[in-house]
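> structural data only, the sequence is not supplied:
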């Protein structure tokens, strides 16, 4: 779609937003649940579409759909409790007033989705947008347009009276830029850091606020007291599921030397039967395959060695078997940048502390994982990541009540959970006078004689 088409779509969405925001929370919940039910009934067709566009196995597509529906159901159910008005104590100086905070819908929100999880990721974001009372204009990735169309069509079938509340915008980068400039009230973008910067720049001219959930370069740290076999199993899932095309997937693995040999043996044993095209799908785009090749070739050219796999892992177009590298210098792209493919870099470190330090030494700060029998929530405070799993990987992504997002080059703002609902509302402070007390004389231009003595006394007694 071109810019004039996008502008007209946004204008029509604004009309729908007025109607949708007037719907009660209870009715919105019912309509979102009907959407979930329609998607569940359409499972076979939707899974087939996801497979055709992304290349992932059927089981992975079904898992993606299930997690997306869980997020949708949780958000629909919790929106009222999260966004209801909140009373605030007015304090001494405004004691004659009632005070509260109202959460108001923004209006029209533009959502730009990714191609790696074309059902899960949009459902998690759109659930918050719609449950909060906004209309949405959804632009899926140009690589997964039909999956996006299936989501929107299911909403319209489930809610024929809500036409226009969720609209589909098709196209690539130009369509996304047009959406940023079309006068929407906020843009939620999920994708690469490079594209996130372009989205932010396009939104800057009109001061359109943005939520950016950008790429990661997540580390898994294995401590000397870790359950090594469990850590190896988790590393294989975190690094190679979805062909490594997961923003919060494991890309770097730091292992305490005390368990280094044991971990590498367990990791290679877990990977031995794994094959691309059988246990995970192909790389979705040719551009992504080029990035993977460049990172692997650069790493080996600068001293990196293959612990598993090799040049033969690149079998046919887009089909890449697992690759594990070691001895890669920390400054090389395979360590400092997001590879987004079935490649992991392993490094032996002195202990958990050194692993945590190296985990923080990249620009991205999306997720992280730690395996250690003695670790608890306190270890998360030492990681510059927006999400941390202890003795697990990616578990935060499957819990609907947890916010999803990162810091640094991984973006800002959050989707999912209470925080995700809050992102798509604005806070409105409201006061209502309920009595006329003598304190009101403090805010009159024609001050009573006692104003200054009272002010002096209050300053001294309350704060001196």
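Great, that's in hand. Keep in mind it's a predicted model, so treat the numbers as computed, not measured.

> C-alpha from now on. contacts and neighbour counts both.
Noted.

> and the helices in the stretch 301-450 of the chain?
Under the criterion DSSP state H, counting those that start in this stretch, the stretch 301-450 of the chain contains helices at 333-336, 352-359, 377-380, 417-423.

> among those, which is nearest residue 260?
Across those, residue 260 has its closest neighbour in helix 352-359 (12.1 Å, CA to CA).

> the closest one: how far from the chain's middle?
Computed by CA atoms, centre = their mean, to the nearest Å, the separation of helix 352-359 from the middle of its chain amounts to 24 Å.

> that helix: which residues count as buried?
Neighbour-count burial for helix 352-359 flags 352, 354-356, 358-359 (criterion: 16 or more other CA atoms under 10 Å).

> list of residues touching stretch 446-460?
Applying CA atoms under 8 Å, 6 or more residues apart in numbering, the set of residues contacting stretch 446-460 from outside is 441-442.

> correct me, but residue 183 touches residue 10?
Yes: between residue 183 and residue 10 there is a contact under CA atoms under 8 Å: 7.4 Å.

> show me which of the two is the more surrounded one.
Higher neighbour count among residue 183 and residue 10: residue 10, with 25 against 20, using other CA atoms under 10 Å.

> grab the longest helix from this protein for me.
Ranked by number of residues, the top helix in the chain under DSSP state H is helix 58-83.

> and that helix, what does it pack against?
In this structure, helix 58-83 makes packing contacts with helix 25-41, helix 43-54, helix 120-131, helix 417-423, judged by 3 or more CA pairs under 8 Å, 6 or more residues apart in numbering; DSSP states H and E.

> now that helix and helix 120-131, what's the angle there?
20 degrees (axes from the mean of the first three to the mean of the last three CA atoms, to 10 degrees).

> what's the first helix or strand after helix 58-83?
strand 86-88 (DSSP states H and E).

> would you mind identifying the next helix or strand past that next one?
That would be, after strand 86-88 and using DSSP H and E, strand 97-105.

> which one of the buried residues of helix 352-359 is nearest residue 122?
Among these, residue 359 lies closest to residue 122 (CA to CA), at 28.6 Å.

> so the closest one makes contact with residue 222?
No: look at residue 359 against residue 222 with CA under 8 Å: they stay out of range, at 11.4 Å.

> overlap in contacts, these two.
Here residue 359 and residue 222 have residue 254 as joint contacts, going by CA under 8 Å, 6+ apart.

> distance to residue 46 for the buried residues of helix 352-359 - can I get that in JSON lines?
Below are the buried residues of helix 352-359 laid out as JSON lines (distance: CA to CA, whole Å):
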{"residue": "352", "distance to residue 46": "43"}
{"residue": "354", "distance to residue 46": "45"}
{"residue": "355", "distance to residue 46": "41"}
{"residue": "356", "distance to residue 46": "40"}
{"residue": "358", "distance to residue 46": "41"}
{"residue": "359", "distance to residue 46": "37"}
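
> this is the comparison structure:
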């Protein structure tokens, strides 16, 4: 057994990527690093496999994907233990992540035919002799670059939907959780042994760069905004389309009529579960002045009861990526230096690898703790005069991923006004568990969608087919159009589309 100098830091030794526990530094396992030539070979092999996989049709793919779903559930203890050892999260959190994952896998497998299959569409009066149909065809090979914070749920939002749509997938898991990624690939191969439909490549950032340049038909990336921009720039060289899911600075709004107990409990869990390493987790809270003091008291009491640790049943585990400790510490120090108050924890909470809960008040809106993604178990709490101010502040960052609103009367209204891809009302993160809802952000949180019908279509190309059923007496699409035909077309256009213009 080897132990890294800084727990959780991946190391590269003799052509292998060595994965270690972020809690103890003990080696969890190792995988061979994939060099650029082998990345290109993996994509070429996947392209051949994609033809066979697409040829199975929706029914054949559904059967295989549901078998994979069942295998994952049957080996739940195995994968949750691996997630605990390699990622650091408690096994209960890993179980919840797997539960939501297999729910999405099940939905994608069962709904793909209805969402993507051929269907008739109205052809309109101009083309009354045309039978118009629309279908969605697979792209071919999709490259997926996954994160470490939710090493199963997040990449599977792309993998499962891309596979259900008929694509082959080449997956690069994070260098912090390569073994979890390999487990997914190996279990899929057990139910689809014929061809390498879902394969893996392993390494650091250079391996992801090689995948982007290897001729895939789309890249689905989850990670930082800075890295997302690099992926986009590289993909632009070959006009490779991209799906970018980056971070967030997610707000939670508490209205004057909110259930304060529910809001406080939800805010702490959303902001601190998984060690705060949740892109859709709460980081900022805006509270109506009428309930600010009682809410803060409840929030403080709830947060103080949360304790991280290495145990499998701890509230949350260590910071998976050691360098994130520096970001958390900088944000807390800056907030305190600029007049903020720590009502729970403080600078001493960031001692690593386990970061204690931190709740900050009176933090300036232009501080790093409010404007930048912290990705740790920290919350900033601000008093606002009304919900208009809360919405204004919620929207005053470059991010726009998730959000939450607690309000008995105005929840939906406020949710619509928040600039985010998803918003939960009187709950947190609930949109992630609804397979029919698309998931994605705006602004620095990225673009494109996984999950739901939009998530299936994300990994396809629409194919339009117009079949002439019978010829019309007059040919519109022809050089043989007569003056009489043109006059009739003009009269028809005026009759159908010329009404309603303002009078001059």
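Yes, it's here. It should be emphasised that the depicted structure is a prediction, and the values quoted were computed from it without experimental measurement.

> report the TM-score for the pair.
The pair, once superposed, lands on a TM-score of 0.98 when counted by TM-score structural alignment, normalised by the length of structure 1; 461 aligned residues with a CA RMSD of 1.1 Å.

> from the helices and strands packed on helix 58-83 of structure 1, which stretch is densest packed?
helix 120-131 (a mean of 26; mean count of other CA atoms under 10 Å).

> gap between residue 161 of structure 2 and residue 11 of structure 2?
Distance, residue 161 of structure 2 to residue 11 of structure 2, by CA to CA, to the nearest Å: 32 Å.

> with residue 218 of structure 2 instead?
Between residue 218 of structure 2 and residue 11 of structure 2 the distance is 29 Å, computed by CA to CA.

> so between those two, which is more surrounded?
Remark: of residue 218 of structure 2 and residue 11, residue 218 carries more neighbours, 23 against 17, as counted by other CA under 10 Å.

> please say which position in structure 1 the more buried one maps to.
Counting by TM-score structural alignment, residue 218 of structure 2 lines up with residue 186 in structure 1.

> which residues does its match contact?
Under the criterion of CA under 8 Å, 6+ apart, the neighbours of residue 186 of structure 1 are 106, 108-110, 208-211, 424.

> run the last query once more with 6 Å
109, 208-210 (CA atoms under 6 Å, 6 or more residues apart in numbering).

> read off where the longest helix of structure 1 ends up in structure 2.
Against structure 2, helix 58-83 of structure 1 falls on residues 91-116 (TM-score structural alignment).

> my reading is that residue 318 of structure 2 lies in a strand. Confirm?
No: judged by DSSP: H, G, I helix; E, B strand; the rest coil, residue 318 of structure 2 forms no part of a strand; its state is coil.

> so what corresponds to it in structure 1?
Counting by TM-score structural alignment, the partner of residue 318 of structure 2 is residue 282.

> distance of that match relative to residue 116 of structure 1?
As judged by CA to CA, residue 282 of structure 1 and residue 116 of structure 1 stand 11 Å apart.

> cool, and residue 102 of structure 1?
Distance from residue 102 of structure 1 to residue 116 of structure 1, counting by CA to CA: 36 Å.

> mind checking which of the two has more residues around it?
A count of neighbours by other CA under 10 Å puts residue 116 above the other of residue 102 of structure 1 and residue 116, at 27 against 17.

> three-state assignment of that one?
Assigned by three-state DSSP, the conformation of residue 116 of structure 1 is coil.

> what is the aligned counterpart of it in structure 2?
In structure 2, residue 116 of structure 1 lines up with residue 149, judged by TM-score structural alignment.

> name the nearest residue to its match, sequence neighbours excluded.
residue 277 (6.0 Å; CA to CA, 6 or more residues apart in numbering).

> so what's that neighbour up against?
For residue 277 of structure 2, the contact set (CA under 6 Å, 6+ apart) comprises 149, 375-376.

> mind listing the helices for the stretch 101-250 of structure 1?
Using DSSP H, counting those that start in this stretch, helices in the stretch 101-250 of structure 1 cover 120-131, 145-158, 173-180, 193-204, 228-240.

> mind putting these into JSON lines with distance to residue 166 of structure 1?
Shown next, in JSON lines, are these (distance: least, CA to CA, whole Å):
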{"stretch": "helix 120-131", "distance to residue 166 of structure 1": "8"}
{"stretch": "helix 145-158", "distance to residue 166 of structure 1": "7"}
{"stretch": "helix 173-180", "distance to residue 166 of structure 1": "14"}
{"stretch": "helix 193-204", "distance to residue 166 of structure 1": "21"}
{"stretch": "helix 228-240", "distance to residue 166 of structure 1": "33"}
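
> one step back: output the contacts of residue 277 of structure 2 as a markdown table; include the columns distance to residue 304 of structure 2.
Shown next, in a markdown table, are these (distance: CA to CA, whole Å):
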| residue | distance to residue 304 of structure 2 |
| --- | --- |
| 149 | 24 |
| 375 | 19 |
| 376 | 15 |
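
> strands of the stretch 301-450 of structure 2, residue ranges please.
With DSSP state E, counting those that start in this stretch as the criterion, the stretch 301-450 of structure 2 has strands at 341-344, 358-361, 378-384, 404-406, 424-425, 446-447.

> where in structure 1 does the first one fall?
Meaning strand 341-344 of structure 2. Going by TM-score structural alignment: strand 341-344 of structure 2 matches residues 305-308.

> name the nearest residue to residue 29 of structure 1, ignoring sequence neighbours.
Spatial nearest neighbour of residue 29 of structure 1, chain neighbours left out: residue 76 (4.8 Å); criterion: CA to CA, 6+ apart.
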